[in-house]
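Undergrad: dropping a prediction and its sequence here:
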Amino acid sequence: MKSTVVSVARKLKLYQLVVFDQVLRSGSLVGAAQALNLTQPAVTKIIHEMEAFLGAALLVRGNRGVRATELGGVVVRRAHAMLTELRSLTDEVNAYHSGTTGQVMVGSLTSSSALLLPHTLRLLKESAPGVLVTVRVGHMDQLFSSLLAGELDIVVGRIPDDWRWHEYEPRLKVDVLCEEGLCIVAGAEHPLHASGRPVSLAELHPFPWILPPRSGLLRRTVDRLFEELDLGPPANVIESIAALTNYELMQDQQTVGFFPLQTTQQLAHGGKLKAFDLGKPLSFGRIGCFYSANRNLDPASRLFRECLTLANRPNAQN
């Protein structure tokens, strides 16, 4: 018999979706039972009830635990959005009764984590110590997908240059926070630092390079810099956005790479990293705060966004 909204609402309970989501997050029925303070038979019964109603298996058991079937993937994908709204309802009820509480799931690029994000978190904790913040660092496409799925509340990162025509633009809103500079950097004892004059990209080209991965937004910016000077890509390349790993690689006093200005300022304090004088500033692009166009931010997420704006004001991070 074909399912209807009424039949699904009667038979499929929110608590069942919570249990099913936890089983997939834990990777096992035992893990889900422990996380939810239930017995394994109780978790198994709930999954069987869901499968009986939906008319097909939701889980496949393997050597590494359980994973979703094709139908299970459909169910959990839709469940994420519903459970996000349930979490928002819970947060708003708690906020009404006891002040600002809740949880904020934040996605960020490494560059956004350098100074802006830590200062934002300090401001948030000063005003609302009860708010739990979880930060996930990744590529923008991964973070945007998680934001649309309801797994993240806010993403802080670089706004794509083609944002007006970007595939995510209709479904996401963005607040522009600031313009970020871009630096070419190396270890403080790199031989070209000693020239005492501006250094050209052509002079740096033969050295070993650390470049952003080709799938990232920053790589497109970097590639354009080489193309404008009719330079091919460097021959000796490592692809990485891991700031601390890149910092250590540059201590060979040969390797060259790109860092956003804030990251450069933070890492240069120790005296082991230095930006090259290129004779003109480079632009990393605009940094923005992204959130869903179809889902209202809960109180904790709204407070985080307010703190983000405060942290970005001139002299706020001094």
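TA: Alright, I've got the coordinates.
Undergrad: could you use CA atoms for every contact and neighbour count after this?
TA: Fine.
Undergrad: the residue lying closest to A186 once chain neighbours are set aside: how many residues sit nearby?
TA: Leaving out its chain neighbours, the residue that sits closest to A186 by Cα to Cα, 6 or more residues apart in numbering is V256, at 4.8 Å. As a burial measure, V256 scores 27 neighbours (other Cα atoms under 10 Å).
Undergrad: how much space separates V256 from F144?
TA: Counting by Cα to Cα, to the nearest Å, the separation of V256 from F144 is 30 Å.
Undergrad: likewise for I238?
TA: 26 Å.
Undergrad: more neighbours, those two?
TA: Per other Cα under 10 Å, whichever of I238 and F144 has more neighbours is F144, with 23 against 16.
Undergrad: buried ones in the strand or helix carrying F226?
TA: Here F226, judged by DSSP states H and E, is contained in helix 217-228. Of all the residues in helix 217-228, those buried under the rule 16 or more other Cα atoms under 10 Å are 217-219, 221-223, 226.
Undergrad: returning to that earlier point: what sits against the residue nearest to A186?
TA: 184-187, 204, 207-210, 250 (Cα atoms under 8 Å, 6 or more residues apart in numbering).
Undergrad: closest one of those residues to Y15?
TA: Nearest to Y15 among the contacts of V256 is I210, at 47.8 Å by Cα to Cα.
Undergrad: who's in contact with the host helix or strand of that closest one?
TA: In the assignment (DSSP H and E), I210 maps to strand 209-211. Here strand 209-211 makes contact (Cα under 8 Å, 6+ apart) with 219, 222, 234, 236-241, 246, 255-258.
Undergrad: put together CSV for these, with distance to Q34 and secondary structure on each row.
TA: As requested, those are exported to CSV (distance: Cα to Cα, whole Å; DSSP: H, G, I helix; E, B strand; the rest coil):
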residue, distance to Q34, secondary structure
R219, 43, helix
V222, 48, helix
P234, 52, coil
N236, 49, coil
V237, 46, strand
I238, 42, strand
E239, 40, strand
S240, 37, coil
I241, 36, coil
N246, 40, helix
T255, 48, coil
V256, 48, strand
G257, 46, strand
F258, 45, strand
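Undergrad: for ChimeraX, what selects the buried ones among the residues you listed?
TA: Buried subset of these, written as a ChimeraX selection, criterion 16+ other Cα under 10 Å:
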select :219,222,237,238,241,246,255,256,257,258
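Undergrad: okay, pairing it with this:
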Amino acid sequence: MSDIIANRLLPKHFNLVRAIVDLGQLSLAANALALTQPAASRMLSEIEHIVGSPLFSRTPKGMEPTAVGRALALRAQNLLMEIREAAREVEAIKRGLSGTVRIGAVTGGAVGYVVPAIDVLKAEAETADIHVDVAPSGPLIADLMAGHLDFVLGRIPAGIDARQFNIQASLSEEVDLLVHQRHPLANAEHLTFADLVHFPWAMQAPGAPVRQAVEEAFLEQGAPIPVNIVNTTSLLVMIGMLASSNAIAPMSREVSDLLCRQTTGAGLCQLDIRAPISVAPYHLISMAGKRMSPVALRLRDLLLTEFENRKRLGN
């Protein structure tokens, strides 16, 4: 008997049962499924005939599911979800979004742009195989040129011929100075760079764009560049130093906003400095003449859309 029921019940039957349970009225369920009420009534009778049992009882408050009706409605929720996922997966394969994409990004670009774009892509094609490398621009461009990456969010290093690349979008990068909440300057207002000189620092090595921007900010304000510096590209090392000492660490605004949210539990905060720190823009960079897979093109387009949205909003 169970095989007969399984072979005769269709997705549209489960859709109707679920809609009646959710909405409590046959007329509302019919309207939600773009059916006439007589057609919905006939379909319900058909289901009850297949199952051999009433699915609902009519009460002054509406239609209440029987035990059999509740069981079918529960199964319907899972079944319909699986059908939708299967349809999405088929569509992703047809659009070529089931392959592999490898991208690289500087830290701020990864947090601010790559992660949201991946969320959208995964909603469209959850089987897409996505690889993200987060590193300074130099290694990323080297990997791009070697064919290891489809595209990068970064900057073209000095000495590299920019004519071999497709360069799209331009996004400026703002820098915040982070400390632990127990730092002596955590609650100070309108700090100058002279106030920061004598504290330990954790930041990228000399020549890195963020490091250069910080050093230029000290020089512009006539303050000496700090000498107590630990050089690292590791975000975890920076966070560890902030947690264990009175160190200051410069980080891109996207990373800073993420780490300073109360929900992260990192216990970090942004210093209130008078002069903003800006870094040279980074770009979406790919090799000229190289064809990308549909899934790589889709992720690239999502990033460009996000760029344009932020630019339009002035962020």
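TA: Noted; the coordinates are in hand. Since the model is a prediction, treat every value here as computed from it, not as a measurement.
Undergrad: work out the TM-score between the chains.
TA: The TM-score (TM-score structural alignment, normalised by the length of structure 2) is 0.62; 218 aligned residues with a Cα RMSD of 2.6 Å.
Undergrad: S301 of structure 1 and E167 of structure 1, how far apart?
TA: From S301 of structure 1 to E167 of structure 1 the distance is 24 Å (Cα to Cα).
Undergrad: more neighbours, those two?
TA: S301 (22 against 10).
Undergrad: please say which position in structure 2 that one maps to.
TA: Following TM-score structural alignment, the counterpart assigned to S301 of structure 1 within structure 2 is A296.
Undergrad: what strand or helix carries its match?
TA: helix 294-313.
Undergrad: for the residue nearest the centre of structure 1, what are its contacts?
TA: Closest to where the C-alpha atoms of structure 1 average out (Cα atoms, centre = their mean) is G107, at 2.7 Å. Applying Cα under 8 Å, 6+ apart to G107 of structure 1 gives the contacts 135-138, 143, 152, 154-156.
Undergrad: check G232 of structure 1 too.
TA: Going by Cα under 8 Å, 6+ apart, G232 of structure 1 touches F226.
Undergrad: tell me the SS of it?
TA: Using DSSP: H, G, I helix; E, B strand; the rest coil, the structure places G232 of structure 1 in coil.
Undergrad: go on, the one 3 residues further on?
TA: Using three-state DSSP, the three-state assignment for A235 of structure 1 comes out as coil.
Undergrad: roughly how far does the equivalent of it over in structure 2 sit from P200 of structure 2?
TA: Counting by TM-score structural alignment, A235 of structure 1 lines up with V227 in structure 2. For V227 of structure 2, the distance to P200 of structure 2 (Cα to Cα) stands at 8 Å.
Undergrad: the more surrounded of those two?
TA: Each of V227 of structure 2 and P200 has its neighbours counted (other Cα under 10 Å); P200 has more, 18 against 11.
Undergrad: and the gap between the aligned partner of that one in structure 1 and V185 of structure 1?
TA: With TM-score structural alignment as the criterion, the equivalent of P200 of structure 2 in structure 1 is P208. Distance, P208 of structure 1 to V185 of structure 1, by Cα to Cα: 12 Å.
Undergrad: how about the strands in the stretch 151-300 of structure 1?
TA: With strands called from DSSP state E, counting those that start in this stretch, the stretch 151-300 of structure 1 shows them at 154-158, 172-187, 209-211, 237-239, 256-260, 273-275, 282-292.
Undergrad: average offset of the longest one relative to structure 2?
TA: So that's strand 172-187 of structure 1. Aligned to structure 2 and superposed, strand 172-187 of structure 1 gives a mean residue distance of 1.7 Å (mean Cα distance after the TM-score superposition for structure 1).
Undergrad: ditto for the fourth one
TA: Taking mean Cα distance after the TM-score superposition for structure 1, the mean distance separating strand 237-239 of structure 1 from the aligned residues in structure 2 is 0.7 Å.
Undergrad: picking that back up, skipping its backbone neighbours, what lies nearest the match of S301 of structure 1 in space?
TA: The shortest distance from A296 of structure 2 to any residue other than its chain neighbours is 5.1 Å, reached at V101 (Cα to Cα, 6+ apart).
Undergrad: might one say that the one you found is in contact with R298?
TA: No: between V101 of structure 2 and R298 there is no contact under Cα atoms under 8 Å: 9.7 Å.
Undergrad: among these two, which residue is more densely surrounded?
TA: Neighbour totals were compared for V101 of structure 2 and R298, and V101 leads with 23 against 18 (other Cα under 10 Å).
Undergrad: tell me the counterpart of Q77 of structure 2 in structure 1.
TA: So, by TM-score structural alignment, Q77 of structure 2 is left unmatched.
Undergrad: stretch 235-248 of structure 1: end-to-end distance?
TA: Length of stretch 235-248 of structure 1, first residue to last, Cα to Cα: 20 Å.
Undergrad: distance from the chain centre to it, please.
TA: 19 Å (Cα atoms, centre = their mean, to the nearest Å).
Undergrad: re the thing from before, the residue nearest to the centre of structure 1 pairs with which position in structure 2?
TA: So G107 of structure 1 corresponds to G104, using TM-score structural alignment.
Undergrad: that match - that's part of a strand, no?
TA: Yes: assigned with three-state DSSP, G104 of structure 2 falls within a strand.
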